[in-house]
Structure formats: structure tokens, C-alpha cells
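> show me the folded form of this:
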Amino acid sequence: MNASAPGGTPATATYDRIGIGYRHVRRPDPRLAALIHQALAGVRTVVNVGAGTGSYEPAGAEVTAVDPSRVMLEQHPGRRKVLAGAEELPFEDGAFDAAMAVMTVHHWPGLHRGLGELRRVSRRQVVFTWDPGHLPGLWLVEEYLPEIRQLEHARFTPLSTVVEALGAHTVVPFAIPHDFTDGFQIAYWRRPESYLDPVIRQASSTFAQLPPSVVEPAIARLRADLASGAWRRRHADLLDQESVDYGYRLLIAGDGESGAS
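Here you go, the predicted structure:
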């Protein structure tokens, strides 16, 4: 791995702790991949900031992966890897056709600075993130783990702020399919039994940051509600839905054609 950290190694990242085995749970979903690849159409060089294991990178493009976690970069299959934070990208102005950032901006200590760096080093920017003000929320948070809401609202900046800081000209909603393969927290909204699996929970940064004294009693209540049928009685409406808009958005800025937002 050709991983470097100009200016010094960043502070230990959350994903140094939770990243082991991450690829087995967080498998790219083809529908989200198609949306991101459409936004990146025509680019030859891409920097993937907060790259993790390389999900959603466009085939055929020359991709440079940037991540502050060595554990995550070691799982990335590419050859161009740089250990760095988003706030100090070690590249020249306009070095890439595009910059991409997928479910990562909420982890950046300096959001505005990081988004500014995306704009500095690339001509097009594609960011997939979540709107913390969107309703409805996930039942798991509302009914079992309200502590997750506190974490999320502390980490996620309002979508309007991200749109403005990025200078996004296009905002595309992405409803989460019931069989979404990328196992971040929202993925199992119609598959509640999945949240009982500690391996699945470990791949979600919010779960991983909560103490067992909070998570385990909540999961025990969910297990009991599934066994009694109480969960299905409360959420019968969800069982017939193919997808739900939980506030996930793809933002596009820079040289792409503007579209409806």
C-alpha cells in the first residue's frame, strides 16, 4: 500500500477501531452505484475522499483513495492510496476531474474546510450524505435507540448548509430500497431481524460509538417485540413498501450540468 500522510498522520480515526471486516457488511448497492456513476460520467481522474474500502468508485477512471484510517485503506483494492484527512488534501489545485465523498462528510472535523478542499482539487464534486432534518425517521431510532439521534444531530450538518458550502447545483433524493445491500444503519428498515446481529451493528459508526449498556437493552426489547409480533403489528405499513425516502441525498457541484434540486 502506498499510503502517506503529508504533514503528519491524522488523529486516530473511528474506523481504525470499527473498520476490521467492514467490506463484508458494507457491500455497494448497484442502484446507488448507478446514481453516483451517472453523476461522475465522463471523468478520467477521481479523488475519493473518505474512501474507505472503495465503494462506488467508477470503473475505468483513475481513482486516488484518501482516508484518515489506515485500517480502511488496507482494505481498499486500489493502488493509489493516501493517508490524510479531508481538510488538508495533498494535491495541487484542479488536480482531478472530480472529487467524490460517500457517507463521510459527517465525520470530518472541519466540514467547511473539507468541502473547500474538494472544490479546490477538482472541477466536479459529488457528495452523498444525509439530511438530519428529514422526516420520517428510522423506527429503530424513534422507538429503541433515541441516543442515536443525539449522535447523528451532533455529527450531521443540516443539508442546506452542506449544499451552500459545496455550491451544489443539483440535489438528487435517493430512497432506500428494502433490499439495500450497503449495510449502513438505515439499510435494514424492512429487515428488523438484521439489527440483532452484532456484526451488522459493528459496521455502523453510530452503533459502534454507543456503549453496550445502551445498545444491549434496546436490542433485547427489539428481539422481544419481534418474537411477540408487536413490531410487525406496529409497522405493517412498511412491509408492503419497496423503498422509503429517509433523507439521503446526492449533491453535485462544479462542472456538471445543473438540474432540478
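
> please count neighbours and contacts with C-alpha atoms only from this point.
OK.

> neighbouring contacts of the longest helix along the chain?
In the chain, assigned by DSSP state H, the helix with the most residues is helix 212-228. The contact list for helix 212-228, computed with C-alpha atoms under 8 Å, 6 or more residues apart in numbering, reads 144, 145, 193, 195, 196, 207, 231, 232.

> so after it, what's the next helix or strand?
helix 230-234 (DSSP states H and E).

> buried residues, stretch 56-69. List them.
56, 57, 58, 61, 62, 63, 64, 65, 66, 67, 68, 69 (16 or more other C-alpha atoms under 10 Å).

> mind picking the two most distant members of those residues?
Across these, the longest distance by C-alpha to C-alpha is 23.0 Å; it joins 61 and 69.

> can you redo the contacts of helix 212-228 as TSV with secondary structure, distance to residue 165 and neighbour count?
Below are those laid out as TSV (DSSP: H, G, I helix; E, B strand; the rest coil; distance: C-alpha to C-alpha, whole Å; neighbours: other C-alpha atoms under 10 Å):
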residue	secondary structure	distance to residue 165	neighbour count
144	helix	34	17
145	coil	31	18
193	helix	38	13
195	helix	34	18
196	helix	38	15
207	helix	28	20
231	helix	40	16
232	helix	41	16
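
> now the two most distant members of the residues you listed.
For the contacts of helix 212-228, the maximum inter-member distance is 22.9 Å, found between 207 and 232 (C-alpha to C-alpha).

> from the contact counts, what lies against the biggest strand by length in the chain?
Longest strand of the chain, by residue count under DSSP state E: strand 122-130. For strand 122-130, the packing partners by 3 or more C-alpha pairs under 8 Å, 6 or more residues apart in numbering; DSSP states H and E come out as strand 96-102, strand 248-254.

> before we compare anything, build this one as well:
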Amino acid sequence: MIDHPRYDSIGHGYAIRRREDPRYRERILAALGDARTVVNVGAGAGSYEPRDRYVLAVEPSDVMAAQRAKELAPAIRASAGRLPFRDGSLDAAMSILSLHHWDDEREAGVRELRRVATGPVVIVTFDPEVSRAMWLVTDYLPELADMDRRIFPSLEQLSKWLGGTTHVDVLPIPRDTSDWMLGALWAHPERVLDAAARNATSGFARMPPDVVARVVTAVERDLENGTWDARHGHLRKLDAYDAGLRLLVNTPA
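Model (predicted):
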């Protein structure tokens, strides 16, 4: 039984600001190869799901599932740790910025992805050792680095759980990305002041209100007095930045 999925609380309005980026979509579809049947675990509102293949979406949150586009298949209510599919019953499995919400099912869920797929397992995640270097974390929200170390398995750990062969690619985050994940704030400090934009990122949504208020006050002050631009203004000239986003593709032994 699934008990009060996290995104029933923090997922409202997610699909509006977390729209899929076509550049990431292209990379993810390429990683799936010629797979015709795919399970998407932690499917959410359906971003990055293939439209030209048979997809089984697994999503425990009613709030997130309700935001799925009409052309997408309804999501099965299940959790990552016990997927309701037979061994090797699907060509591929995918999880896009989801596994850090699997809590004590992270290892079991990753192993489940490998169990049910005969072909590639495709995971988009963050490397917390890279993401911690972003200005938001170093200057304003060190609590995020501590949380990310707890909730994001290392790439090495993921590889061990999956077995087989794992390849990892860097996914730089473009300035103009339509997917307003927390890492996309690298180029848009003003979005920290926008409650709707903040709440579309689980990093902010999972923080205590007093911590969020402290960060908003500090960023607003530093934008107004020029401190942010004095420290990080060079970022405004970049088209993309490595905030730790990674594409992991695993193939079985």
C-alpha cells in the first residue's frame, strides 16, 4: 500500500513549470534505443515519456497523475520497490529525476528497474558532489547539499545496484530550458523570489519554511544591492552550465 506520496503535497502545478526540454527528450529517446515497450517509474506528469512506443507509467501520486496529458496512458499506482511486472517483461525501463524520492526503496527500486527490463535502464539524476558547487548551495542554502547527499545515490552506487555495464553522460542545463528544475536556477536567481517557481523544485519544496524564507530574503537583498552579480554575474554570459545533471544508461551483463 502507498501511504501519502510526497508529491500529493508538493506536486501541485508541477506540469506548468516542469515542461520537458526537447534537447533532453532527444537524449533520453536515443538512450532507449529500439525498445518498443518501456516502463517509466516515478512517471509524474509524463515528461520525457516516448509517444511512439508502448509505455507503462508507474506513479504513486494522484496529484501528479492527474496532470498527465490526455494522450498519455493512465499511470499505474505502485511504488518503485515492488513493480507489478514479471522478470524481463519489458524492453527498457526509465526514471527521470525521480529516484531521490524513493526514500528507503531506492536500492530496491533501482534493482527492480533492472529486473523487469531486458534492455537499457535509463536514469536521469543529479550527482550531489557536482550540484553542491552551485551558487545557490554554496552561498545561500547549504542545507540542500546535506539533503542531496542523503537522497541522491552516487553514480558508483547506482552502477553497483544495476550490475552490467553503465555509461554516464553530463547533461549541461541550458539557460533557456523549459524544464525549471532546481539546477536551472543557475542562470535565473530571480526565480528564487517566485514562490511558484520555487515550489516546482523538490529541493525548495522539501525545506522548512523558515529556511526558505531566509534564502529568499538573502537572495532578494543581494540582487538589489549588486552582491549577487558581483560574485556570479559571469554566469549571465553562459548558454549552459553543469549543475550536476547526469544521464545514466545501463545495459545488462
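
> tm score of chain vs chain?
Scored against TM-score structural alignment, normalised by the length of the second structure, the superposed chains reach a TM-score of 0.93; 248 aligned residues with a C-alpha RMSD of 1.6 Å.

> re earlier: go through the contacts of helix 212-228 of the first structure and name the one nearest residue 163 of the first structure.
Among those, and counting by C-alpha to C-alpha, the member closest to residue 163 of the first structure is residue 207, at 26.9 Å.

> I figured that closest one hits residue 201, correct?
Yes. With contact defined as C-alpha atoms under 8 Å, residue 207 of the first structure counts as touching residue 201 (5.7 Å).

> the second structure: which residue goes with residue 107 of the first structure?
Counting by TM-score structural alignment, residue 107 of the first structure lines up with residue 101 in the second structure.

> do I have it right that that match meets residue 148?
No. Residue 101 of the second structure lies out of contact with residue 148 (C-alpha under 8 Å); the separation is 10.8 Å.

> all strands of the stretch 51-200 of the second structure, in order?
Secondary structure of the stretch 51-200 of the second structure, counting by DSSP state E, counting those that start in this stretch: strands at 54-58, 92-96, 121-126, 165-170, 173-174.

> how close does the first one sit to the first structure?
After superposition onto the first structure, strand 54-58 of the second structure lies on average 0.8 Å away from the residues it aligns with, using mean C-alpha distance after the TM-score superposition for the first structure.

> one more: the last one?
Aligned to the first structure and superposed, strand 173-174 of the second structure gives a mean residue distance of 1.0 Å (mean C-alpha distance after the TM-score superposition for the first structure).

> that strand maps to which residues in the first structure?
The aligned range for strand 173-174 of the second structure in the first structure is 176-177, by TM-score structural alignment.

> the third one now?
Using TM-score structural alignment, strand 121-126 of the second structure corresponds to residues 125-130 of the first structure.

> next: the first one.
Taking TM-score structural alignment as the measure, the first structure aligns residues 62-66 with strand 54-58 of the second structure.

> contacts for the matching stretch, please.
Contacts of stretch 62-66 of the first structure (C-alpha under 8 Å, 6+ apart): 44-52, 54, 57, 73, 78-86.

> nearest residue to residue 148 of the second structure other than its sequence neighbours?
residue 128 (5.8 Å; C-alpha to C-alpha, 6 or more residues apart in numbering).

> can you report how many residues lie near residue 68 of the second structure?
18 (other C-alpha atoms under 10 Å).

> my error: substitute residue 118 of the first structure in the last question.
30.

> mind listing what it touches?
86, 99, 125.

> correct me if wrong: the first one contacts residue 120.
In this case it means residue 86 of the first structure. No. The criterion here is C-alpha under 8 Å, and residue 86 of the first structure misses it with residue 120 at 11.5 Å.

> more neighbours: those two, which one.
Between residue 86 of the first structure and residue 120, counted using other C-alpha under 10 Å, residue 86 has the larger neighbour count: 27 against 19.

> which ones are touching the more buried one?
Taking C-alpha under 8 Å, 6+ apart, we find residue 86 of the first structure in contact with 49, 50, 66, 67, 108, 113, 114, 115, 117, 118.

> and for residue 125 of the first structure?
98, 99, 100, 118, 119, 166, 251, 252, 253, 254.

> so the second one touches residue 120, yeah?
No. Here residue 99 of the first structure lies out of contact with residue 120, judged by C-alpha under 8 Å, at a distance of 9.7 Å.

> grab the nearest non-local neighbour of residue 27 of the first structure.
In space, residue 27 of the first structure is closest to residue 182, 4.7 Å off (C-alpha to C-alpha, 6+ apart).

> number of nearby residues for the one you found?
Neighbours of residue 182 of the first structure under the rule other C-alpha under 10 Å: 19.

> that one against residue 26, yeah?
Yes. With contact defined as C-alpha under 8 Å, residue 182 of the first structure reaches residue 26; the gap is 4.5 Å.

> alignment lookup: residue 12 of the second structure to the first structure.
Per TM-score structural alignment, residue 12 of the second structure is aligned with residue 20.

> do the same with residue 45 of the second structure
So, by TM-score structural alignment, residue 45 of the second structure is matched to residue 53.

> excluding chain neighbours, what is closest to its match?
Nearest to residue 53 of the first structure is residue 76, by C-alpha to C-alpha, 6+ apart, at 4.1 Å.

> and the one you found, what's its match in the second structure?
Using TM-score structural alignment, residue 76 of the first structure pairs with residue 68 in the second structure.

> dead centre of the first structure: give me the residue that sits there.
residue 103 (1.8 Å; C-alpha atoms, centre = their mean).

> what separation do you get for it and residue 221 of the first structure?
29 Å (C-alpha to C-alpha, to the nearest Å).

> give the burial count for the alignment partner in the second structure of residue 187 of the first structure, as a bare number.
Matched by TM-score structural alignment, residue 187 of the first structure corresponds to residue 184 in the second structure. Neighbour count for residue 184 of the second structure, taken as other C-alpha under 10 Å: 23.
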